[in-house]
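Engineer: structure here, sequence nowhere to be found:
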């Protein structure tokens, strides 16, 4: 539940439609900064890859292969079309997590705005088990607002969201395109419940609330 009035929410929706930007892509540079700063990594997996933007970014850090999976065939087709023909190290597959996650091990696993669509414990366990020793799991997730901290971050995000939309679309004659993703639904699990299960399944995890209605999770295998 949000404390933002409906009238303001509708106004924000109209502004965002005219000045679109991708909240998930905003975190892609941050995700890359979580990877070890050493020689290229071996294999990477992007769960819920959408149109493949993050998978293609990961390819610059990976020596062997990046695998992107998504349950939507249309989106996977878009990801393949958007990937250069000579990018042999990037592949996409139609698959649904957690059961459809290809066997690893992977040096890097990423999952952006997908975990709230999936069974939490089962998915975390599957991701953990497919991570190579010393590998890195990075999640950008969504949680249901419940606490005063959640609502405060939501309120702070509103003016920043407007500013980002204006800056990213400044000088454009038409709105910038936003990466194609599957149809989403609102999260029904609170951050507190997610944190409890994450810390039980991934001991030593780094978990933080973030702006723009997201939280982040980093775990080293």
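Structural biologist: That came in fine, so what should we check first? Predicted, not measured: the structure shown is a model, and the values here were computed from it. Numbers count the residues shown, from 1 in each chain.

Engineer: for the rest of this, base every contact and every neighbour count on C-alpha atoms.
Structural biologist: Will do.

Engineer: and the residue nearest to residue 180 when sequence neighbours are not counted, what does it touch?
Structural biologist: Spatial nearest neighbour of residue 180, excluding adjacent residues (CA to CA, 6 or more residues apart in numbering): residue 51 at 5.6 Å. Each residue near residue 51 by CA atoms under 8 Å, 6 or more residues apart in numbering is listed here: 75, 76, 78, 79, 80, 82, 179, 180, 181.

Engineer: for the residue nearest in space to the middle of the chain, give me its contacts.
Structural biologist: Nearest to the geometric centre of the chain sits residue 112, at 1.3 Å (CA atoms, centre = their mean). Residues near residue 112 by CA under 8 Å, 6+ apart: 24, 47, 48, 49, 139, 140, 141.

Engineer: so where do the strands sit in this structure?
Structural biologist: 41-47, 62-70, 90-94, 106-112, 131-141, 206-210, 214-220 (DSSP state E).

Engineer: in the third one, what's buried?
Structural biologist: The one in question is strand 90-94. For strand 90-94, the neighbour count (16 or more other CA atoms under 10 Å) marks 90, 91, 92, 93, 94 as buried.

Engineer: the structure to be compared is supplied as follows:
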């Protein structure tokens, strides 16, 4: 089902399932948040519930148009993450869901980290490619878990552009996150997603 036919409270897919991972980062003292690859703005609106100033950026004009039609208290930018002149270290929370696999992973992860304010948090959820036979068991368990969730929910098909298959593997993304974001927490999830959560150090010694 598409955006136009499903109330927002009922929209569910493999990405929205993990929106809760941003909740702790967006609570407390967070004053600014950036949603990278915001699409139609669902995550940005969730962040806005607790963060006073939220910005969403996406290169797809139709997605940004749809996002702006729903909420006027969020700054939606139709643009490119690498070209838009964001100030480095200007956001308490930087979130990116299902967007990193649309770009070069090393360049994208570095750019996301650059925008996080010292003491702030980066939350990435995205897709990766399974490697066989290494990932055979996890892939099988994921299919079972997905089947269970789909029986509980109506799958919402967003109308933003899709990139498949993902260029990087789970193993490669785990290694890259450890290299670029020391102290980050990488986790592979059951619903064909991984997450990276990283708190930027307050100072570099």
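Structural biologist: Nice, I can see it. Not measured: the values here are computed from a predicted model.

Engineer: state which helix of structure 1 is the longest.
Structural biologist: Identified as the longest helix of structure 1 according to DSSP state H is helix 148-169.

Engineer: so what does it touch, helix or strand wise?
Structural biologist: Packing partners of helix 148-169 of structure 1 (3 or more CA pairs under 8 Å, 6 or more residues apart in numbering; DSSP states H and E): helix 6-18.

Engineer: what are the buried residues along stretch 17-29 of structure 2?
Structural biologist: 18, 19, 21, 22, 25, 26.

Engineer: what is the nearest of those residues to residue 113 of structure 2?
Structural biologist: Minimum distance to residue 113 of structure 2 across the buried residues of stretch 17-29 of structure 2 is 14.5 Å, recorded for residue 25 (CA to CA).

Engineer: nearest residue to that closest one other than its sequence neighbours?
Structural biologist: residue 121 (6.1 Å).

Engineer: and the one you found, what's its match in structure 1?
Structural biologist: In structure 1, the residue paired with residue 121 of structure 2 is residue 136, using TM-score structural alignment.

Engineer: what is the burial count for the counterpart of residue 51 of structure 2 in structure 1?
Structural biologist: By TM-score structural alignment, residue 51 of structure 2 lines up with residue 62 in structure 1. For residue 62 of structure 1, the neighbour count with other CA atoms under 10 Å is 19.

Engineer: ok, now how distant is the residue lying closest to residue 62 of structure 1 once chain neighbours are set aside from residue 30 of structure 1?
Structural biologist: Residue nearest to residue 62 of structure 1 in three dimensions, not counting chain neighbours: residue 41, with 4.6 Å by CA to CA, 6+ apart. Look at residue 41 of structure 1 and residue 30 of structure 1: by CA to CA, to the nearest Å, they are 17 Å apart.

Engineer: so can I have a markdown table of the strands of structure 1 showing distance to residue 151 of structure 1?
Structural biologist: Shown next, in a markdown table, are the strands of structure 1 (distance: least, CA to CA, whole Å):
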| stretch | distance to residue 151 of structure 1 |
| --- | --- |
| strand 41-47 | 28 |
| strand 62-70 | 31 |
| strand 90-94 | 36 |
| strand 106-112 | 22 |
| strand 131-141 | 16 |
| strand 206-210 | 11 |
| strand 214-220 | 12 |
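
Engineer: ok, which of the ones you listed comes nearest residue 18 of structure 1?
Structural biologist: Here strand 214-220 is closest among those (CA to CA), at 22.2 Å.

Engineer: run the angle between the closest one and strand 206-210 for me.
Structural biologist: Counting by axes from the mean of the first three to the mean of the last three CA atoms, to 10 degrees, strand 214-220 of structure 1 lies at 170 degrees to strand 206-210.

Engineer: give the other helices and strands that strand 214-220 of structure 1 contacts.
Structural biologist: strand 131-141, strand 206-210.

Engineer: whereabouts in structure 2 does it align?
Structural biologist: Against structure 2, strand 214-220 of structure 1 falls on residues 193-199 (TM-score structural alignment).
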